[in-house]
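Student: The following comprises the amino acid sequence and a computationally predicted model.
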Amino acid sequence: MATIEECRAALDQLSESMGGAEGDVRAAASLDRSVSCHITDLDVTFAGRLGGGRLHVHDTRPGPPRERAQIRLAMTGDDLLALVRGDLHFARAWGSGRVRLEAGLRDLLRLRTLL
């Protein structure tokens, strides 16, 4: 089972990857939105913002998200690590229910290039 530190490092790695993206991926990553990522097996939530082409995690809190972020993710820590490593395809994980993504329709359409 992944640790909180490993999950935070994976989110930092994801942010770095997004910062180096080009084209449509860069445009999608340039959204300015609040983000939460609930790690279900650790019952911890990382909260922050997507902005400037990066994911900025500002807070780590126990339990589910306290506030409703504009983009909300939920998954296990192991699935987060696998997604960031490229071992787990986001669309398949989302379709099978391993990963939950909630956002407004316009955000979902823009985010699809990241996924």
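Tutor: Thanks, I have it.

Student: okay, CA-based contacts and neighbour counts for the rest of this
Tutor: Will do.

Student: List the buried residues for stretch 77-94?
Tutor: 77, 79-81, 83-84, 90 (16 or more other Cα atoms under 10 Å).

Student: actually stretch 28-46, not the one I wrote
Tutor: For stretch 28-46, by 16+ other Cα under 10 Å, it's 28-31, 33-39, 42, 44-46.

Student: gap between the two ends of that stretch?
Tutor: In stretch 28-46, first residue to last residue: 20 Å (Cα to Cα, to the nearest Å).

Student: Can you give the contact residues for the helix or strand where residue 58 lies?
Tutor: Here residue 58 sits within strand 54-62, counting by DSSP states H and E. For strand 54-62, contacts defined as Cα atoms under 8 Å, 6 or more residues apart in numbering pick out 11-12, 14-16, 18-19, 29-30, 43-50.

Student: that older thread, what about the buried residues of stretch 77-94, which are in helices?
Tutor: Using DSSP state H, 77, 79-81, 83-84, 90 are the members of those that sit in helices.

Student: next, the one to line up against it:
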Amino acid sequence: MATVDECRAALEGLAAKLASNGAAQGKLDFERTLACRVPDLSTAFHARLSGGRLVDIADGDDPKAKIALTANSDDLIALLGGRLDVTRAVASRQISIKANPFDLLKLRKLL
């Protein structure tokens, strides 16, 4: 089981990846709130997706988030580290993503 600090570091790594991808692809008009829930650690994080970047990462849940990702700590680390394919992880129910289908398509462009 990964730690809360490892999960936070993985989210920071995702933020850096999105920043570099967003710069390469041009600015993507995408403003959404994001909640990342880690049930095996009984913790959550929240942030904002803004202009193709993940900003304002903080501890705590956002029940009103437009996009909600739920994953156990090890799966979250593997997903954000590129070792777990998001499509396969959702299909096998390793992770859960709740979002508008159009938001999922936009997210795919960022990753």
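Tutor: Perfect, thanks for sending it. All values reported here derive from a predicted model rather than from experimental measurement.

Student: Could you point out the longest helix of structure 1?
Tutor: When structure 1 is scanned for its longest helix (criterion: DSSP H), the result is helix 4-19.

Student: Quick check: next helix or strand after that one?
Tutor: helix 23-29.

Student: Buried ones in that following helix, by neighbour count?
Tutor: In helix 23-29 of structure 1, counting by 16+ other Cα under 10 Å, buried: 25-29.

Student: One more: stretch 96-113 of structure 1?
Tutor: Quick answer for stretch 96-113 of structure 1 (16+ other Cα under 10 Å): 99, 103, 108, 110-111.

Student: ok, residue 81 of structure 2 to residue 41 of structure 2 distance?
Tutor: Distance, residue 81 of structure 2 to residue 41 of structure 2, by Cα to Cα: 19 Å.

Student: no, scratch that, I was asking about residue 67 of structure 2
Tutor: 20 Å.

Student: Residue 3 of structure 2 too?
Tutor: Relative to residue 41 of structure 2, residue 3 of structure 2 is positioned 7 Å away (Cα to Cα).

Student: Residues that sit against both of the two, list them.
Tutor: Common neighbours of residue 3 of structure 2 and residue 41 (criterion: Cα under 8 Å, 6+ apart): residue 73.

Student: Residue 1 of structure 2 and residue 74 touch, don't they?
Tutor: Yes: between residue 1 of structure 2 and residue 74 there is a contact under Cα atoms under 8 Å: 5.8 Å.

Student: Pull the contacting residues for the aligned residue in structure 1 for residue 103 of structure 2.
Tutor: Counting by TM-score structural alignment, residue 103 of structure 2 lines up with residue 107 in structure 1. Going by Cα under 8 Å, 6+ apart, residue 107 of structure 1 touches residue 71.
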